[in-house]
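In: Pasting the sequence and the predicted model now:
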Amino acid sequence: MARQEVGKVQEMLRTSPQEKGQQEAPPTDAGDILENDNGPVQQTEGCSDTELPLEGAQARLEELKESLYKREREITELLEAEQTPIPPIPVAQPPCAVLLRIVVEKAHDICNEVSEARLLVDHMFEENRVALAQAREKLDHMSQMTADDNNIKEEVNSAPEWLDSSDEYASNVLLLQETLRECEITQMALDCIRVGATPSLSDCDTTPELDEILGKGEGMKSVGQQLLLLQDQLKQVREENRKVVENYTSERTMRKKYYNMVEDMKGKIRVFCRIRPMSRTEAAQGGAIAVGRLDDYSVTVETSRGPREFQFDWVFGGESSQEDVFQDTNRLIQSAIDGFNVCIFAYGQTGSGKTFTMVGDRDQRSPGIMPRAFNAVFDILQENATKFDFKVSVYMLELYNDRLQDLFVSGAEAQSRRVEIKRNRKGLVFAQGAETKEASSAGELFAMFQQACANRHNAATKMNMESSRSHLIIGIMVESRNLTNGSVSFGKLSLVDLAGSERAAKTGAKDDQLKEANSINKSLSALGDVISALSSDLPHIPYRNSKLTQIMQDSLGGNAKTLMVVNVSPSDCNLDETLTSLIYATRVKTITNTAQRNLESKEIAQLKEVIIKLRSGQPVEDEEV
């Protein structure tokens, strides 16, 4: 406001002489005599009263200037106190300098990031170089034509298509000169873009002719437009690439999903892979991550020969929870209640997380598949209690040093009890001599499970604090009677937590632990032979080489719906064991089972009850026969 008032006062001072000229009398000659009260006076230049300065306005102007200076000092002191920098006054620069700097820097950054842009700029550079050479050649040719004025007409008559008449000759010369300037400027800009140099143009180092050309922005306008077009094309290409990748990933995932569904319908064993997180020991040893989850169905392993990829029915990463792993097993549990044989087992090296996957942690804050399956079984039974009559029985065994032991008993009784593996006519495997208990609720079944885990053999090794020294086998038999038609179905859910393969050098096993490790490795080796024979369609399957393969005979190549969870470590220090586990799991995925429902009609079920009563000496009613 102070500056505005100063401006008004100055305007008043400038306009006062003009007003004075309009109000005074017409001018007279230098010798004219004027009269006043004191007598005749000769008029002189510049001595009129109206030419005197406006003293009040002049004083007001000085006062306003002083106030303005004072106010500016106060603002400056305030800015310095707040440490706020005073904005610099922009220095006027030629428009061509600003345009060149911005365009060249932006284009150079794009060329560094995108190889396609770099190739395009090189192509533009070559094209402009050719156009520049052609323009110079034509201009030199036309200059030679103008050297001899006497031969202009003759040269015009014999000129090429681009030179039709003498008038067009002059315009073509100017056009060629303009084209030459544009090509030179474009060449300079493209050269700066390629090498990354930033041009600096100022009034002192540019000719008026060059300033005129660059001021118009004709040459740089062409380069700028091409660069803007290049940026738009780059955005479009990136967007198209993103859509292509998304579509490819979606189609790939969908294809694998449908393929797995077809294989499941054929009876193929389903295989899940779970990659546990890095352990503290592995991190302390400086181990690098060599195993990764490529997508929901793929695992990639970094080997010395390059990455290897494995395909499974589902892949769980280190961030997956216990609930995520159990989510896809509900359908199998329903199949066991419907009368099918179902087997879920975990496989992998020691310390890979098998027991955590199947059992969970010690405090059961993160329960595994087994305790979750107990709850799921009785939840399904409760939902169908009005339609079916159910009976649930269970046995729990461990295979320790190639000997089956009943986990429902302990001490000397467990050592003296003999448990043998038998098969019925339908190929169903059962443990003869093992105690079978009935369970009426999930809590009761879980209490039996805790008792079995307490009797299981565990030990600490260098690989983990609680290493399973035996194979845990849990069999849950579900007998359901349809209250509508009286049919009876028998289903069995086998839950197996295999002990891990190990190397004595890594685990530090000695004495009894070394004996246990040898027995574990022997049984797992026999399991590997069975898997290889089944995947190769050999006529003979060596089930009888180990009790482990005998008890899993109806799960591998039998009549069960089977799910295998292969557990692996992500660390490169366990790379050999990880590859072995993944190769075995890949072979298991090719095995085909023939799952059949164990269903009997009402009449057959009644006859079996009669036979059981007759064998036990119980009386039989006529209605039952």
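Out: Cool, the structure landed.
In: from here on, contacts and neighbour counts on C-alpha atoms
Out: OK.
In: What ranges does the stretch 1-150 of the chain have for its strands?
Out: 33-36, 39-42 (DSSP state E, counting those that start in this stretch).
In: Dump those strands into TSV; add mean neighbour count as well.
Out: Shown next, in TSV, are those (neighbours: other CA atoms under 10 Å):
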stretch	mean neighbour count
strand 33-36	10
strand 39-42	10
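In: need those in CSV with distance to residue 112, can you?
Out: Below are the strands of the stretch 1-150 of the chain laid out as CSV (distance: least, CA to CA, whole Å):
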stretch, distance to residue 112
strand 33-36, 88
strand 39-42, 86
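In: how about the ones you listed, which one is nearest residue 510?
Out: strand 39-42 (137.8 Å; CA to CA).
In: gap between the closest one and the chain center?
Out: On the basis of CA atoms, centre = their mean, to the nearest Å, strand 39-42 sits 104 Å off its chain's mean C-alpha point.
In: So which elements touch that strand?
Out: strand 33-36 (3 or more CA pairs under 8 Å, 6 or more residues apart in numbering; DSSP states H and E).
In: let's bring in a second one:
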Amino acid sequence: MGSGASVSEGLPRPEGPEGSESEPGPAPGPAGWSNDTLQAQEEEEEETPACHTIEVQSEESDTQAEEEEERVTQTVVNAATTETAAEGEAEVSLDFETFLHSDGTLYSCFNHHGDRVYVDESQKLQPFPQEWYNQGRFVTANNEVSGHLQTQASSSEPAVREDDRTGSIYIQGKGTVMTYMFEERLNVCRFWDPHSGVWLLLPLQWEMNVNFIKSRIQRVMSALPGLVDQKEITAALRQCNYDPEEVISVYLTMFGEILLQTSPSGDHNYSDLNSFRALLERDRVIEDLKQNLQSREKEVDNLFQRNNYLAREVCYLNDVVQHLNQKLAELEADKQEAREKIRSLLNHRAPAVPPARTATKPAMDANQLGQVRSLTRELNVSNKQLRSTVDQVMTDMKNQLEQMKGVAGKLTEVEKVAAREVEELRSLYRREAVERKSLYNKLLELRGNIRVFCRCRKSSASSFCLETTDDQEVVLVQKGSKKRFQFDKVFPQSSTQEEVFAETLPLITSCVDGYNVCILAYGQTGSGKTYTMMGAKQNPGVNIRSIRELLRICADKEKVSYTLKISMLEIYNDSLNDLLTKSAGAALDIRVQGKTVSVPGLTQTRVQTEADILSVMETGEKNRKIASTKMNIQSSRSHLVVALEVEGLDEVLGRTSRGTLTLCDLAGSERISKTEAEGQRLVEAAAINKSLTALGQVFGALKNNALHVPFRNSKLTHLLQPCLSGDAKCCVFVNASPDVRDAVETLSTLQFGSSIRQVSLGRATQNISPVKNKTSNKSTTN
């Protein structure tokens, strides 16, 4: 039998006061309703005063509806069969069919001795109207199968028919797409109205307050912080069968990751409930401005080409005029020469014959004079023609020059307008970039993510394995394949020490406010870690610049007195060595008291000026373990840890702030096969690789939110435990070598940096405590 959508499917109803069931309610979904039924349903929803009973239909109600439909259909068929048998027929022949009306309703039909009948909404047999043949079509199993095969064969066009259910809509990023109203079985939230005795569709405003719906709305809002309109989420849940995962997937597909950002004020009750659409609209405006700018640039290029063409035309005309002037001069010369010849011929004519003498023959005959006369006439004609040609060319040149002046004026105006639009576009882009950067930094600060910067070492090699596409992406080319890695900031080979320090400046300045800050440099040996952290004497790195900046900030705050103490130690072969002590002392050890990790006996030097910093750094660098390997002439054989404690006393507010800036220059990871380390170098390399492996295990545990984080597997991770336990702001420099021979180590380094970029430490806490003396307490109370 065909589809039974035409048979009304009953909903669960409570019994009346006398135990009898009330009249059957409407169908569970609007897919099979006509337009009049839908309009009446909407009016009935608006007039309904309040909901008394709320119920969400489940799959069990759908199963009961199907059983009821099958029972009614079987009853109708049995009735038709009984009627036919009563007429004395030997055999009963019923051809079942399904008719799809243009209004979207499916009717069950069958032929009974050539007469076609259908089952109406009241489960009664009715003659099939003749006018319906032009208002729909019969659906058979063959048509359904062929349509299914056609859908599988053609992926470019959807297998739906053209009727009033089809439409189109424009979606940002996808263009104009086709839409179709499908008839499906869905969960529908209804309430029982005792006055009318039917189940009514619950209005959207009331449906939001149902606990069943509330939990799904909160689930969607927690996954998509940028989506705060609960009405819109409720409507989407209706369409997605109250499946929050499908709603999240649909919104992410339509609007992208912009919904993962929180509202600008952090409050879900702010006025603009569609801020993500506003951002998309702003992106669309920016894209339109870019396209407009490109079109204007094309117009300017066309005008420049036109200008160049006219300039070449003017040069050509100048050459023509010069050539004509030369021709005119030659003709003038020929004319003058001809005149001289005529004058000489006239002078050489014989004088008149005297009476006493006999007449002599003239010196020139008439033919020669005729030739001279014709030559002179031709010269005059050529001269006049040349003058007229030159006048005409000069007139044309003046007209073209006037046109060029007008075009040049228009070109100047177009250039001014284009320059203004370019400047406006640049200003808009800068504001947008600053705003996005600010929101991104706030998001990182709230989540407590580790900021990871990638810096490529300068190299003079002929071929490189690293490509920097933009300031946040680096591409590794290895064996013909490309792998892309995303970082918070990518510094190319041409980056300077000032540019690198500028990105870490916001973290460093927060140390004065009582926050703990940690900066690490990671990478293979010879990748530029020590240059990034320590730098050269004339071009210092992050360490000296950070302490110098802290001294400047402390000096600017006149009402707060600061005390700065610096210490330097190295972790060599998994043992701690004090770099500022004058004599070799006993081995240092790590003590843990609560959340505080300290090193008893470590030398701390108070610094007040930049000269103090340089003196302390120079002393520490002289005592550091450095050796030569096959990969690096001056390879650091230990981890350097520089700790600067900043303690500020605010007597006005009566409180003390304590912040620690930890600068860690890790030893380079290395392969024994490349460095060819032997003896003591081999022992050092083993200790370095062991500590770096322990550091990777700590980051892996933090990334997976493990219950146990193995900080005590090495002295390095044990010492860095306060910086990686969620109580400090952390930044990691991933130093990479662009040489092709180091592609394997570079890949490992980039994978390490990309992995720790996903670690969330939590929001850092500010270390502020009240002053214990009485004077500060009084000032604080006042």
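Out: Received the coordinates, thanks. If you're wondering where the values come from, they're calculated on a predicted model, not measured in any experiment.
In: How close are the two chains, by TM-score?
Out: The TM-score (TM-score structural alignment, normalised by the length of the first structure) is 0.56; 394 aligned residues with a CA RMSD of 4.1 Å.
In: Looking at the strands of the stretch 1-150 of the first structure, which is nearest to residue 401 of the first structure?
Out: strand 39-42 (143.9 Å).
In: Show me where the stretch 451-600 of the second structure has its strands.
Out: 451-456, 466-470, 473-478, 481-486, 489-491, 516-523, 560-572, 575-578, 591-593, 596-598.
In: Would you check the span in the first structure matched by the fourth one?
Out: What that stands for is strand 481-486 of the second structure. Here strand 481-486 of the second structure aligns to the first structure at residues 306-311, judged by TM-score structural alignment.
In: how big is the offset of that stretch relative to the second structure?
Out: On superposition with the second structure, the mean distance recorded for stretch 306-311 of the first structure (mean CA distance after the TM-score superposition for the first structure) is 1.1 Å.
In: buried ones in that stretch?
Out: 310-311 (16 or more other CA atoms under 10 Å).
In: just stretch 405-421 of the first structure next, same as before
Out: In stretch 405-421 of the first structure, counting by 16+ other CA under 10 Å, buried: 405-410, 414, 417, 419.
In: out of those, what pair is the most spread apart?
Out: 410 and 419 (13.8 Å).
In: quick one: contacts for residue 399 of the first structure?
Out: Contacts for residue 399 of the first structure (CA atoms under 8 Å, 6 or more residues apart in numbering) come out as 405, 470-473, 547-548.
In: Just send those residues back as TSV, with distance to residue 125 of the first structure too.
Out: Shown next, in TSV, are the contacts of residue 399 of the first structure (distance: CA to CA, whole Å):
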residue	distance to residue 125 of the first structure
405	83
470	74
471	72
472	73
473	74
547	77
548	74
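In: Could you check which residue of the second structure pairs with residue 500 of the first structure?
Out: Using TM-score structural alignment, residue 500 of the first structure sits opposite residue 668 in the second structure.
In: just the helices in the stretch 101-250 of the first structure please.
Out: 115-147, 152-157, 166-195, 208-216, 218-266 (DSSP state H, counting those that start in this stretch).
In: and residue 579 of the first structure, which of these is closest to it?
Out: The nearest among these, by CA to CA, is helix 218-266 at 21.8 Å.
In: Of the strands of the stretch 451-600 of the second structure, which is nearest residue 605 of the second structure?
Out: strand 560-572 (5.2 Å).
In: residues in the first structure aligned with that closest one?
Out: Against the first structure, strand 560-572 of the second structure falls on residues 388-400 (TM-score structural alignment).
In: Same question for stretch 393-406 of the second structure.
Out: Following TM-score structural alignment, stretch 393-406 of the second structure has no partner segment in the first structure.
In: Any chance you could list what contacts that stretch?
Out: Identification of contacts with stretch 393-406 of the second structure by CA under 8 Å, 6+ apart yields 307, 310, 314, 317, 321.
In: And those, which of them are buried?
Out: 307, 310, 317, 321.
In: Tell me which residue of the first structure matches up with residue 738 of the second structure.
Out: Residue 738 of the second structure maps onto residue 570 in the first structure, by TM-score structural alignment.
In: All good on my end, thank you.
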